[in-house]
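[1] 3D model of this:
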Amino acid sequence: MFVRIVKLSFAEENIATFLANFETVKFKIRNFKGNQLLELYQDKTNPNVFFTYSYWDNESDLENYRNSDLFKGVWAKTKPLFNAKPEAWSVDKLASLK
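    The predicted model follows:
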């Protein structure tokens, strides 16, 4: 399993549109083959900045999602809302304490 972290920055007037679209697709993304977890965070000091954390069984599952019609539709609606280029990292979780 690995974690995909994506930083998204939106123009203030586009935040509500982004959140509404996320509401409509979040369960589809979460239920995509190989996805184990999907979380959305909003930065406390800069409310225009969001982060998604998603856990994937393997890199091919993420690539299948990124090449899917679902992702293409999500991206088509999300991309015009950005005010900065999104950033993404694929990382291995080394420790998790609860």
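
[2] only C-alpha atoms from now on, for both contacts and neighbour counts.
    Will do.

[3] just the helices in the chain please.
    15-30, 59-66, 69-78 (DSSP state H).

[4] would you reformat those as TSV and include mean neighbour count and distance to S9?
    Shown next, in TSV, are those (neighbours: other C-alpha atoms under 10 Å; distance: least, C-alpha to C-alpha, whole Å):
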stretch	mean neighbour count	distance to S9
helix 15-30	14	9
helix 59-66	15	19
helix 69-78	14	10
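
[5] looking at these, which is closest to V3?
    V3 lies closest to helix 59-66 among the helices of the chain, at 9.5 Å (C-alpha to C-alpha).

[6] sequence B follows; please return its structure for comparison with A:
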Amino acid sequence: MFVRIVKMRFQEDKIDTFLEKFNVIKENIRHFEGNQFLELYQDKNDNRIFFTYSYWNTEEDLENYRKSDLFNEVWTFTKALFSDKPEAWSVDKIVSLP
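    The predicted structure is shown next:
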């Protein structure tokens, strides 16, 4: 399992639009084959910045998602709302303390 972190900065007047869409599609992303976990965070100091954290069984599962119609729909919609280029990282979890 590995973690995918995506940082997104939105146009201020598009934040509500993004959140409405995320609420509609979040369950579809979370239940995509190979996805184990999904969270959305908002920066405390800059309300335009959001992060998604998603856990994937394998890199192939993430790639299958990225090639899917669902991702194409989500990304086409979301990228039109950005005010800056998104950043993404794939990382291995080393330690997790409940």
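
[7] picking up where we left off before, ok, which of the helices of structure 1 comes nearest L94 of structure 1?
    Of those, nearest to L94 of structure 1 by C-alpha to C-alpha is helix 59-66, at 16.7 Å.

[8] with distance to E87 of structure 1 as extra columns, can I get the helices of structure 1 in TSV?
    TSV is the format used below for those (distance: least, C-alpha to C-alpha, whole Å):
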stretch	distance to E87 of structure 1
helix 15-30	17
helix 59-66	15
helix 69-78	14
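
[9] out of those, nearest to S90 of structure 1?
    helix 59-66 (8.8 Å).

[10] list the contacts of that closest one.
    Contacts with helix 59-66 of structure 1, where a contact means C-alpha atoms under 8 Å, 6 or more residues apart in numbering, come from F2, F32, K33, G34, N35, W56, F71, K72.

[11] which among these count as buried?
    Buried by 16 or more other C-alpha atoms under 10 Å: F2, F32, G34, N35, W56, F71, out of the contacts of helix 59-66 of structure 1.

[12] reformat those residues as JSON lines; add distance to V49 of structure 1.
    Formatted as JSON lines, those follow (distance: C-alpha to C-alpha, whole Å):
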{"residue": "F2", "distance to V49 of structure 1": "23"}
{"residue": "F32", "distance to V49 of structure 1": "25"}
{"residue": "G34", "distance to V49 of structure 1": "26"}
{"residue": "N35", "distance to V49 of structure 1": "23"}
{"residue": "W56", "distance to V49 of structure 1": "23"}
{"residue": "F71", "distance to V49 of structure 1": "20"}
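
[13] just flag the most distant two among those.
    For these, the maximum inter-member distance is 18.7 Å, found between F2 and F71 (C-alpha to C-alpha).

[14] and stretch 38-58 of structure 1, what's buried?
    In terms of neighbour count (16+ other C-alpha under 10 Å), stretch 38-58 of structure 1 has its buried residues at L38, N48, V49, F50, F51, T52, Y53, S54, Y55, W56.
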